[in-house]
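A.B. asks: pasting the structure only:
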């Protein structure tokens, strides 16, 4: 999710292959022992060099990308993989190249163009953030952690990430990928604890390079290492530039102490809500509640334009009470509005 590409440095830059030797640990370690940590500078250099040659070329990392583009990417990437975010992000930035462009639209348009990214309340929060940016910051995304944190839908992670990646500030950025890399490298555990701890934040702050530019690249590089190499399942340890310093590898890759909760989807209320939202996104008029319950074949001309998502909804064969719960939940979450004529996206 990083914004800046790792710049090549010459003076004082340790080359990658030398780093591997500097980070090497004896192979005949008893399982419980952990490697002596190399100097932080060696870790920083090894990862910075790897990032400079390996990082994905993502549009929100382009130095020309606006702070708004970075903010949109961070909100979209929170719970959705890069490959699904890319086309929606590009469409979004074409449609609304600035917060002011989005702020003039109904919040329902943000939801409509959120597509199938999931967790569409993020679209409402992004719309609310755009309105706040226009009203309180003259239309420009604010550049400090504290100001960013005040925006609707922006938590501590997003505020730190945008301050670092859009404005080049030295911030401690900690996401799921970074937590996993730190857990393996320094704690010798396969996965971090199930919720973020103060100790993890302290460690992340201690690891952050003092140099501002390097700190931005370090955040992006550790995140990228977690996304591409130090993955939750089947990590590619042979490709890791800092494997010689890894406590988890030295301990014989012990299994995690808990099983990560998989996100179930089929048969859940979330699946039904998603199917209802697919209907509302295509509808150009209110959709009567009973249309959600009737088989599409019985609807005739009324279903014109929304027949495909309606049929997909009906194929779920949801119990009537689950469908009612989904409809009511979408209204209470502000993702849909109930009018006398039926349901619409929010105005």
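C.D. replies: Everything's here; your move. Everything numeric here is computed off the predicted structure, so don't read it as measured data.

A.B. asks: could you use CA atoms for every contact and neighbour count after this?
C.D. replies: Fine.

A.B. asks: mind listing the helices for the stretch 151-300 of the chain?
C.D. replies: Per DSSP state H, counting those that start in this stretch, the stretch 151-300 of the chain carries helices over the ranges 156-167, 176-182, 198-207, 212-228, 247-250, 269-282, 289-293.

A.B. asks: and the contacts of the first one?
C.D. replies: Where contact means CA atoms under 8 Å, 6 or more residues apart in numbering, the residues beyond helix 156-167 that reach it are 2-4, 61, 66-67, 70-71, 74-75, 143-146, 148-149, 169-175, 216.

A.B. asks: name the residues of it that are buried.
C.D. replies: 157-167 (16 or more other CA atoms under 10 Å).

A.B. asks: between that helix and helix 212-228, how big is the angle?
C.D. replies: 120 degrees (axes from the mean of the first three to the mean of the last three CA atoms, to 10 degrees).

A.B. asks: now helix 156-167: how far from the chain's centre is it?
C.D. replies: How far helix 156-167 lies from its chain's middle: 12 Å, per CA atoms, centre = their mean, to the nearest Å.

A.B. asks: what does the longest one give?
C.D. replies: For helix 212-228, the gap between its own C-alpha mean and the chain's C-alpha mean amounts to 15 Å (CA atoms, centre = their mean).

A.B. asks: and it, what does it pack onto?
C.D. replies: helix 40-54, helix 176-182 (3 or more CA pairs under 8 Å, 6 or more residues apart in numbering; DSSP states H and E).

A.B. asks: and the comparison structure, right after this:
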């Protein structure tokens, strides 16, 4: 396998974006919150929400002391609001199990609500400097092209972690840079639709480029259209609840102009099932 680490490290040190969670002293709690917010959400939307969140709740214990409704309300329009509930539950668990300190051990992180393999490894690497492969969508695309010669990655699998582990240097600090650099490269240069191969630090050792940029197809599932979806209906109901909080809203007044009454009711039911809303006496409110 070609040496990808050396050019990635050199490129990252010059080209990495100045993002809050990359600054010295940002802390494990900040890294954890940022990883929750960055799931399926662009960086530009996350940064102002992240800063407001950490100003309000600078520690897990501070968030744990507030009601779940406050977390959902503060989440605002970031999307996928269940992440706010999971983050609140994780904060409670960190307070109760770990003395208010975000754990460093990957298994301990995986035991927290809402934390999967990527987030656990990202916190261990980027907050604590441990050596682990960290793989997100952007990383998987870089690996697919540079190593496998594919235009797009296949479905996520354990092989992605193995492939990333194979290019990591032995030193933990260098390995963390390579983890971050592969992500950064995929986000800014080796993009899904318009890769800028002329600006790529590993273009001369990229299997996809060497093969003549073949279109090997795409196996990823496409996200369902948002307009007119149940997700849009859920978002509309949650906006009303956030605007009214802490007061409840009568069910008949909840987005009463929604064009599909059954879809609206389905959205309300799903929010209750997910714990994002509470129903009582013919009204709905954010969870207390």
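C.D. replies: Good, I have the coordinates. Values in this document were obtained by computation on a predicted structure and should not be read as measured data.

A.B. asks: TM-score for the pair, please.
C.D. replies: After superposition, the two chains reach a TM-score of 0.96 (TM-score structural alignment, normalised by the length of the second structure), with 286 aligned residues with a CA RMSD of 1.2 Å.

A.B. asks: on that earlier part again, could you dump the buried residues of helix 156-167 of the first structure into TSV and include distance to residue 45 of the first structure?
C.D. replies: What follows is the buried residues of helix 156-167 of the first structure, written out as TSV (distance: CA to CA, whole Å):
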residue	distance to residue 45 of the first structure
157	24
158	26
159	26
160	22
161	21
162	23
163	23
164	19
165	19
166	22
167	22
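
A.B. asks: state the distance from residue 308 of the first structure to residue 318 of the first structure.
C.D. replies: Applying CA to CA, to the nearest Å, the value for residue 308 of the first structure to residue 318 of the first structure is 17 Å.

A.B. asks: same question, residue 275 of the first structure
C.D. replies: 11 Å.

A.B. asks: likewise for residue 145 of the first structure?
C.D. replies: 44 Å.

A.B. asks: which stretches of the second structure form strands?
C.D. replies: For the second structure, the strands defined by DSSP state E occupy 249-250, 278-280, 283-285.

A.B. asks: residue 150 of the second structure is nearest to which of those strands?
C.D. replies: strand 278-280 (47.1 Å; CA to CA).

A.B. asks: that closest one corresponds to what range in the first structure?
C.D. replies: Using TM-score structural alignment, strand 278-280 of the second structure corresponds to residues 337-339 of the first structure.

A.B. asks: pull out the buried positions in the matching stretch.
C.D. replies: 337-338.

A.B. asks: again, but for stretch 99-106 of the second structure
C.D. replies: For stretch 99-106 of the second structure, by 16+ other CA under 10 Å, it's 100-104, 106.

A.B. asks: and for stretch 89-108 of the first structure?
C.D. replies: So, applying 16+ other CA under 10 Å, buried residues of stretch 89-108 of the first structure: 89-90, 92-93, 96, 98-100, 102-103, 107-108.

A.B. asks: one more: stretch 48-55 of the first structure?
C.D. replies: 48-52, 55.

A.B. asks: tell me the contacts of residue 277 of the second structure?
C.D. replies: Per CA under 8 Å, 6+ apart, neighbours of residue 277 of the second structure: 268, 271, 284-287.

A.B. asks: to which residue of the second structure is residue 168 of the first structure aligned?
C.D. replies: Aligned partner of residue 168 of the first structure by TM-score structural alignment: residue 129.

A.B. asks: you'd agree its match is up against residue 174?
C.D. replies: No: using CA atoms under 8 Å, residue 129 of the second structure is not in contact with residue 174; the gap is 9.6 Å.

A.B. asks: residue 346 of the first structure is in contact with residue 106, isn't it?
C.D. replies: Yes: under the criterion of CA under 8 Å, residue 346 of the first structure makes contact with residue 106 at 7.1 Å.

A.B. asks: before we move on, back to that, quick one: which of residue 275 and residue 318 of the first structure has more around it?
C.D. replies: Set side by side, residue 275 of the first structure and residue 318 show more neighbours around residue 275, with 21 against 17, by other CA atoms under 10 Å.

A.B. asks: what's the match for that one in the second structure?
C.D. replies: So residue 275 of the first structure corresponds to residue 236, using TM-score structural alignment.
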